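Peer 1: Got a predicted structure plus its sequence, pasted below:
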Amino acid sequence: MTQNDATRPAIRCNSVWQVFGSGARDHLDKALAQTGHDPEAAAQSLRGLRLVPAVQDATFDVQSGELFVIMGLSGSGKSTLIRCISRLIEATGGEILIDGDNILEASKSRMTELRRGKLGMVFQHFGLFPHMTVAENVAFPLKMQGRAKADRVERAHEVLELVGLAGREKAYPRELSGGQRQRVGIARSLAANPDIWFLDEPFSALDPLIRRQLQDEFVEIQARLKKSIVFITHDIAEALKIADRIAIMRDGKIVQIGTPAEIVLNPVDDYVREFSKDVAKGRHARVQSVMRPVNGVIPDGPALRQDMTLEAALATCIAKYAPVPVHDAGGNLIGTVDPSDLASALQAEDP
């Protein structure tokens, strides 16, 4: 049964492979046939031929309006995978469906049409034209579409206001900070109002403070626009902060896909567990991830919401307890501490 527009994912990847080396496609087909389509055995066979299976049998959906993060260490295959999905490089095998159409079979003219209208891209290096003003950089995709100048200018002003750069339309890239240049890159990718947005480590070159600020702004923009997004990062804190779901890659393979709470609370192996070992789990997991069904007895106590973080829920529960004494090293009473103050001191601000 064919999925209709309402239920069809924005992106569907079916057994996507990217193999580097001479004759990769023929060797991949042969390896899969010889191993009964066993991805691990096929990859091992390819390595024996001195080929590099950079992406192995990647299968997942990105739902309409979902922010899907792909993360992993350097060399895990995450950037190669997003380049396959956006067809900046040709995947060796599998299917990549965008709105139901297999883009691996699309003509060059069709891909140009998609990139000018439906697909937006932001990369780590800003790629701005130094001889163009901010507004001209942002309006450039619209110029390529043949839109009228007045229309281009109006749209450039709209998206620059959206990313917090109203008033800088006439500035040149050299006059902007790194964070401002990245905002211009984001605005340019939004100018054509794409349905699907690819971002490859867009904030990794920025200072930590600017990076956190842009993450916050990015989350706010997504809350308003509800784009279908594939976002690449190597930073687990960034992934947990912005993602609806996360795919973690290792050696070209996707090893786990889940919500931030699932990744933190239920890692599938030591590799995933290592990513999240220093994460304050209470900041990302919600009450609904640990609650149990009511078994007939309605408990007394503070009312919690299922969407509260574990930190916030714990602070609410602790607030009902009375202050406790504090002693010095000699056992002398020197003060008291309220459990709620302990919880407040440990609780992070909601992102």
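Peer 2: Alright, I've got the coordinates.
Peer 1: Please count neighbours and contacts with C-alpha atoms only from this point.
Peer 2: OK.
Peer 1: and Arg305, how many neighbours?
Peer 2: By other CA atoms under 10 Å, 12 other residues sit near Arg305.
Peer 1: three-state assignment of it?
Peer 2: Using DSSP: H, G, I helix; E, B strand; the rest coil, the secondary structure recorded for Arg305 is coil.
Peer 1: And it, how far from Gly258?
Peer 2: From Arg305 across to Gly258, the span is 22 Å (CA to CA, to the nearest Å).
Peer 1: now do Val272
Peer 2: In this view, Val272 and Gly258 are 11 Å apart by CA to CA.
Peer 1: can you check Met249 too?
Peer 2: Met249 sits at a distance of 12 Å from Gly258 (criterion: CA to CA).
Peer 1: again with Gly178
Peer 2: Going from Gly178 to Gly258 by CA to CA gives 32 Å.
Peer 1: Which stretches in the stretch 101-250 of the chain count as helices?
Peer 2: The residue ranges that make up the helices of the stretch 101-250 of the chain, judged by DSSP state H, counting those that start in this stretch, are 108-117, 134-144, 149-162, 178-190, 208-225, 236-242.
Peer 1: host element of the residue positioned nearest the centre of the chain?
Peer 2: Within the chain, one residue has its C-alpha closest to the average C-alpha position: by CA atoms, centre = their mean, that is Val69, at 2.6 Å. Mapping Val69 onto the secondary structure by DSSP states H and E places it in strand 67-71.
Peer 1: What's the first helix or strand after that strand?
Peer 2: Tracing the chain C-terminally past strand 67-71 and defining elements by DSSP H and E, one meets helix 78-85 next.
Peer 1: What residues sit buried inside that following helix?
Peer 2: Within helix 78-85, the residues scored as buried using 16 or more other CA atoms under 10 Å are Lys78, Ser79, Thr80, Leu81, Ile82, Arg83, Cys84, Ile85.
Peer 1: Tell me who's in contact with the spatially closest residue to Val219 that is not a sequence neighbour.
Peer 2: Taking CA to CA, 6 or more residues apart in numbering, and ignoring the residues beside it in sequence, Val219 has Ile242 as its nearest neighbour in space, at 6.2 Å. For Ile242, the contacting residues are Leu67, Gln215, Val219, by CA atoms under 8 Å, 6 or more residues apart in numbering.
Peer 1: Quick one: residues contacting the second one.
Peer 2: Shown here is Gln215, whose contacts under the criterion CA under 8 Å, 6+ apart are Phe203, Glu238, Ile242.
Peer 1: got CSV for these, with distance to Leu310 too?
Peer 2: Formatted as CSV, the entries for the contacts of Gln215 read as follows, by distance: CA to CA, whole Å:
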residue, distance to Leu310
Phe203, 28
Glu238, 19
Ile242, 18
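Peer 1: From those residues, pick the one nearest Arg183.
Peer 2: The shortest distance between Arg183 and any of these, using CA to CA, involves Phe203 and amounts to 10.0 Å.
Peer 1: take the one below as the second:
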Amino acid sequence: MAAAERTGEADGGERAVKIACRNVWKVYGPKAESYFPDGDGRSDDPDALVARLREDGLIPAAADVSFDVRAGEIFVIMGLSGSGKSTIVRCLSRLVEPTAGEILLDGENLLRMDAKALTDLRRHKMGMVFQNFGLLPHLTVLENVAFPLKVQGVGEEERRAKALEMIELVGLDGRDQAFPRQLSGGQQQRVGIARSLCVDPELWFLDEPFSALDPLIRRQMQDEFVRLQTMLHKTIVFITHDFLEALKIADRIAIMKDGRVVQIGRPSEIVLNPATDYVREFTEDVPMVRVITVADVMERGEAAADGAPEVTPEMTLEAILPHFADADSPLTVLDRTGAAVGRVTPKRVLRALAEHGEAPARGDEREPA
């Protein structure tokens, strides 16, 4: 399913910014704050400041990080180990205290919140899922899922009903009285997801939640995650080092290296137009059929013939290739209102794949009239 379809974004519309990083730094070492006298993290030359910090023996784990996450968006942050991706997601929730910069939630700077307001925010507006499942072994599935509501002071009957609802949502109905040791890894992670959703968070942070799972279970959990987002439309920051995982779930991706964001864009933008050699190497093994979309290859304007199969701009070439298995006639492209906005032909598809090394160019590439 295309990202825009999951989020319900309207054609041509842009969702409001839910949470934003502005020049965020996390520097480990003595007197790190002294390098940022104004506290806002702004620097005329961030590269020079990073070099100076390292020369002085400090570690800039996150350096001048800025991005916006829109309401209902899955924003994926990627990078190799040590790139700063987990540091920055912890800064967003202030589990790690940023050294400088701003983190704005609906326009309010979280770094100015006192401890009580921050605790209240985490309890009511944030959900978090981490690689290690973090379940309490002496509690049942039901008790684990209901635990955040218990912390909030919600009554027993209400939290039980809400927990059972979340357990059913993640496909574990009937296992509410099981203990974590009686569950598989995938089931335990489903409990973690249900627990994080129990407070109905506005923001959902997931830090490599599926990386400890076996490949088959991991794919199943990715499918489950996409299904849940289709229903819930949460604002999500998702950390991973797996580009294929990012392709499956992301609306937009930020690539990090050495604490810096080096590129932000839609998956197809990053793969087709890498900003640096690092990004190019990071994405070089990605199958183009999973990246290139109808919007990248379509002819805008004239639709295909009446009765032609219909596709949408967000669909990948992988999704539309079966249409060409038994016929080589063009497909009609429909926008979100159902209006025909163009067509896509087999030659356009082949040309796009050939340009990126995944298909041979075949004969004359001129388009039919």
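Peer 2: It's in. Predicted, not measured: the structure shown is a model, and the values here were computed from it.
Peer 1: what span of the second structure lines up against the strand holding Val69 of the first structure?
Peer 2: Counting by TM-score structural alignment, strand 67-71 of the first structure lines up with residues 74-78 of the second structure.
Peer 1: mean shift of that stretch relative to the first structure?
Peer 2: Relative to the matching residues in the first structure, stretch 74-78 of the second structure has an average distance of 0.4 Å after the fit, by mean CA distance after the TM-score superposition for the first structure.
Peer 1: what sits up against that stretch?
Peer 2: 69, 85, 234-243, 246, 249-256.
Peer 1: Ok, stretch 221-236 of the first structure next?
Peer 2: Residues outside stretch 221-236 of the first structure that contact it (CA under 8 Å, 6+ apart): 10, 62-74, 78-79, 82, 162-163, 194-201, 204, 239, 275-276.
Peer 1: cool, and stretch 100-111 of the second structure?
Peer 2: Stretch 100-111 of the second structure is contacted by residues 17-26, 33, 36, 39-42, 64, 92, 94, 118 when judged by CA under 8 Å, 6+ apart.
Peer 1: Mark which of these are buried, thanks.
Peer 2: Neighbour counting over the contacts of stretch 100-111 of the second structure (16+ other CA under 10 Å) leaves 17-26, 33, 36, 39-42, 64, 92, 94 as the buried ones.
Peer 1: For the counterpart of Phe123 of the first structure in the second structure, give me its contacts.
Peer 2: Matched by TM-score structural alignment, Phe123 of the first structure corresponds to Phe130 in the second structure. With contacts taken as CA under 8 Å, 6+ apart, Phe130 of the second structure has the following neighbours: Leu206, Asp207, Glu208, Pro209.
Peer 1: The residue mapped onto the first one from the first structure and Gln145 of the first structure, how far apart?
Peer 2: The reference is to Leu206 of the second structure. Leu206 of the second structure maps onto Leu199 in the first structure, with residues paired by TM-score structural alignment. Distance, Leu199 of the first structure to Gln145 of the first structure, by CA to CA: 22 Å.
Peer 1: In terms of neighbours, single out the busier of those two.
Peer 2: Comparing Leu199 of the first structure with Gln145 by neighbour count (other CA under 10 Å), the higher total belongs to Leu199, at 21 against 13.
Peer 1: can you give me the strands for the first structure?
Peer 2: Taking DSSP state E as the test, the strands found in the first structure are 11-20, 52-62, 67-71, 93-98, 101-102, 119-123, 196-200, 228-233, 245-250, 253-258, 324-327, 333-337.
Peer 1: Would you reformat those strands as a markdown table and include distance to Tyr172 of the first structure?
Peer 2: Supplementary listing: the strands of the first structure in a markdown table, determined by distance: least, CA to CA, whole Å:
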| stretch | distance to Tyr172 of the first structure |
| --- | --- |
| strand 11-20 | 36 |
| strand 52-62 | 36 |
| strand 67-71 | 31 |
| strand 93-98 | 35 |
| strand 101-102 | 39 |
| strand 119-123 | 19 |
| strand 196-200 | 23 |
| strand 228-233 | 27 |
| strand 245-250 | 36 |
| strand 253-258 | 41 |
| strand 324-327 | 59 |
| strand 333-337 | 55 |
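Peer 1: Of the ones you listed, which is nearest Ala135 of the first structure?
Peer 2: Proximity to Ala135 of the first structure (CA to CA) singles out strand 119-123 among the strands of the first structure, at 16.8 Å.
Peer 1: got the angle between the closest one and helix 134-144?
Peer 2: On the basis of axes from the mean of the first three to the mean of the last three CA atoms, to 10 degrees, strand 119-123 of the first structure is oriented at 140 degrees to helix 134-144.
Peer 1: quick check: angle from strand 119-123 of the first structure to strand 196-200?
Peer 2: Going by the same axes, to 10 degrees, strand 119-123 of the first structure makes 10 degrees with strand 196-200.
Peer 1: Return the mean post-superposition distance for strand 119-123 of the first structure against the second structure.
Peer 2: Plainly put, strand 119-123 of the first structure ends up 0.5 Å away from its match in the second structure on average once the two are laid over each other (mean CA distance after the TM-score superposition for the first structure).
Peer 1: Centre of the chain to that strand, how far?
Peer 2: Relative to the mean C-alpha coordinate of its chain, strand 119-123 of the first structure is positioned 13 Å out (CA atoms, centre = their mean, to the nearest Å).
Peer 1: How about stretch 123-130 of the second structure?
Peer 2: For stretch 123-130 of the second structure, the separation from the chain centroid amounts to 15 Å (computed by CA atoms, centre = their mean).
Peer 1: coming back round to it: would you mind finding the match for the residue nearest to Val219 of the first structure in the second structure?
Peer 2: Under the alignment (TM-score structural alignment), Ile242 of the first structure maps onto Ile249 of the second structure.
Peer 1: And its match, how close does it get to Ile255 of the second structure?
Peer 2: As defined by CA to CA, Ile249 of the second structure lies at a distance of 15 Å from Ile255 of the second structure.
Peer 1: Next: Leu321 of the second structure.
Peer 2: Between Leu321 of the second structure and Ile255 of the second structure the distance, using CA to CA, works out to 29 Å.
Peer 1: before we move on, what about Val50 of the second structure?
Peer 2: Distance, Val50 of the second structure to Ile255 of the second structure, using CA to CA: 18 Å.
Peer 1: try Asp173 of the second structure
Peer 2: Counting by CA to CA, the gap from Asp173 of the second structure to Ile255 of the second structure is 37 Å.
Peer 1: how about Asp26 of the first structure, what's its partner in the second structure?
Peer 2: Counting by TM-score structural alignment, Asp26 of the first structure corresponds to Ser34 in the second structure.
Peer 1: Same question for Gln215 of the first structure.
Peer 2: Gln215 of the first structure maps onto Gln222 of the second structure when the alignment is built from TM-score structural alignment.
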